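[1] What follows is a protein structure lacking sequence information:
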């Protein structure tokens, strides 16, 4: 399979035609080899229009959703970004090519180790990864210019809002256990926050102290 051709088709059909306009986001997803972030047996499906299982009851997000959430962060290349829910590491790789530094948290150790290996194989040395409860953020490294949450939460955790820098953007899926909507929160210069809602989405649950419990 010609993965470069598959990536180009993915970008054109799934991103550009659906309204993704940020050229930096488009460029990142055109260059990052998504297939190395899935099991080898599923590499031929890596550029398909949908999420894929990555083990541990987790998924790698649909390419369009990765692009949309990244675009909502409005990254310029100078930011310090926090990602909660490393998963496969693909979203962290996208962020790493668009920001100065990335801090990513994964609660499931086997996934974190696989993600670290994939990120290292691409030479993305500006990604810091820790195994912990992502719903608590990474307070000792705050504030962050942007925070991206890749799992669905029942509400926007206040502790994450508190870790935003002035002018910082937080993008998070919020809703029930199966269906959510993307929410973007921006911290104003006076410390107040404003939020707006984007499209419907469906993510795995955000498990942890400030998210869902592990019970079904």
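    Great, that's in hand. These numbers were taken from a predicted model, which means no experiment stands behind them.

[2] going forward, measure contacts and count neighbours with C-alpha atoms only.
    Fine.

[3] Give the other helices and strands that the helix or strand harbouring residue 146 contacts.
    Using DSSP states H and E, residue 146 falls within strand 144-149. Secondary-structure packing of strand 144-149 (3 or more C-alpha pairs under 8 Å, 6 or more residues apart in numbering; DSSP states H and E): helix 63-73, strand 80-84, strand 164-175.

[4] one more structure, for comparison:
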């Protein structure tokens, strides 16, 4: 069951190109593109993506495309958000999830609607402050956020049942792998621009790793430090 707030603010309903009808058309496209998990589709049908982008771009919110959010960052394509979320919950819904790269907050909000608690780390302060305002507006109280270098994860709260990374590093970060609980799952893009792959890495009960390449993708780079 979605944890999305029962009484969203009036602007969440949208009008015209941001209306429920526009969301329903997006869901139809996602189904045609292969998204099958009804839990994920239900959240994306309900969640007001237009509140996670600049008002000037709101009419494009329910196109299946990435859009700029400032600071050289983007809100991910809905298909990519849906697919990464599917991969994360396919073998069971995790209780505690770490997200690296809060960005607009949209992917985090999707996770928040499905799992018990989300911990999200963002290196760009302005983006994090904007995302926090959106979480408050939508009543998403099961999100904890931190302004820090995402490559370090959130060691004080580890281990996590699942980790989702929304920017591409050259390889998987050992610090993040170390924070994954036994039988946990990590979903992340890896590789240089033009040659990135979406990976799912599962850790079995004995601590051994299983690495699966899912698809070719295109993400902003995973950078260190804070801004």
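    Cool, the structure landed. Since we're looking at a predicted model, the values are computed, not measured.

[5] mean per-residue distance, whichever helix or strand comes after the strand holding residue 146 of structure 1 to structure 2?
    For strand 144-149 of structure 1, the succeeding helix or strand toward the C-terminus, using DSSP H and E, is helix 158-162. Compared with structure 2 after fitting, helix 158-162 of structure 1 deviates on average by 0.9 Å (mean C-alpha distance after the TM-score superposition for structure 1).

[6] Where in structure 2 does helix 158-162 of structure 1 align, residue-wise?
    Aligned using TM-score structural alignment, helix 158-162 of structure 1 spans residues 174-178 in structure 2.

[7] what's the counterpart of residue 145 of structure 2 in structure 1?
    Match for residue 145 of structure 2 (TM-score structural alignment): residue 129.

[8] now its match: how far from residue 182 of structure 1?
    Residue 129 of structure 1 sits 24 Å away from residue 182 of structure 1, going by C-alpha to C-alpha, to the nearest Å.

[9] likewise residue 70 of structure 1?
    From residue 70 of structure 1 to residue 182 of structure 1 the distance is 12 Å (C-alpha to C-alpha).

[10] Contacts for the match of helix 158-162 of structure 1 next, please.
    For stretch 174-178 of structure 2, contacts defined as C-alpha atoms under 8 Å, 6 or more residues apart in numbering pick out 151-153, 163, 186.

[11] So which of those is the closest to residue 192 of structure 2?
    Closest to residue 192 of structure 2 out of the contacts of stretch 174-178 of structure 2 is residue 151 (16.1 Å), distances taken as C-alpha to C-alpha.

[12] Is it correct that that closest one falls within a helix?
    Yes. Assessed with DSSP: H, G, I helix; E, B strand; the rest coil, residue 151 of structure 2 lies in a helix.

[13] Enumerate every residue touching the alignment partner in structure 2 of residue 199 of structure 1.
    With TM-score structural alignment as the criterion, the equivalent of residue 199 of structure 1 in structure 2 is residue 215. With contact taken as C-alpha under 8 Å, 6+ apart, residue 215 of structure 2 is in contact with 197-199.

[14] Distance to residue 117 of structure 2, neighbour count and secondary structure for these - can I get that in JSON lines?
    Below are the contacts of residue 215 of structure 2 laid out as JSON lines (distance: C-alpha to C-alpha, whole Å; neighbours: other C-alpha atoms under 10 Å; DSSP: H, G, I helix; E, B strand; the rest coil):
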{"residue": "197", "distance to residue 117 of structure 2": "27", "neighbour count": "21", "secondary structure": "strand"}
{"residue": "198", "distance to residue 117 of structure 2": "24", "neighbour count": "21", "secondary structure": "strand"}
{"residue": "199", "distance to residue 117 of structure 2": "23", "neighbour count": "21", "secondary structure": "strand"}
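
[15] Please list which of those residues are preserved in structure 1.
    Compared against structure 1 with both residues aligned by TM-score structural alignment, their matches' C-alpha atoms under 8 Å, the contacts of residue 215 of structure 2 retain 197-198.

[16] Provide the aligned range in structure 1 for stretch 104-114 of structure 2.
    Taking TM-score structural alignment, stretch 104-114 of structure 2 hits residues 88-98 over in structure 1.

[17] how far out from the middle of the chain is the matching stretch?
    7 Å (C-alpha atoms, centre = their mean, to the nearest Å).

[18] so the nearest residue to residue 36 of structure 1 once chain neighbours are set aside, which of the three states?
    Excluding its sequence neighbours, the residue lying closest to residue 36 of structure 1 (C-alpha to C-alpha, 6 or more residues apart in numbering) is residue 118, at 6.7 Å. Using three-state DSSP, the structure places residue 118 of structure 1 in helix.

[19] any idea how far residue 118 of structure 1 lies from residue 175 of structure 1?
    31 Å.

[20] burial count for whatever residue of structure 2 lines up with residue 108 of structure 1?
    Residue 108 of structure 1 maps onto residue 124 of structure 2 when the alignment is built from TM-score structural alignment. Around residue 124 of structure 2 sit 19 other residues, with neighbours defined as other C-alpha atoms under 10 Å.

[21] Settle this for me: residue 124 of structure 2 is touching residue 147, isn't it.
    Yes. Contact criterion C-alpha atoms under 8 Å: residue 124 of structure 2 and residue 147 qualify, at 7.1 Å.

[22] who's in contact with the residue nearest to residue 36 of structure 1?
    36-37, 89.

[23] Tell me where structure 2 has helices.
    Secondary structure of structure 2 (DSSP state H): helices at 20-32, 38-46, 78-89, 106-112, 125-137, 174-178.
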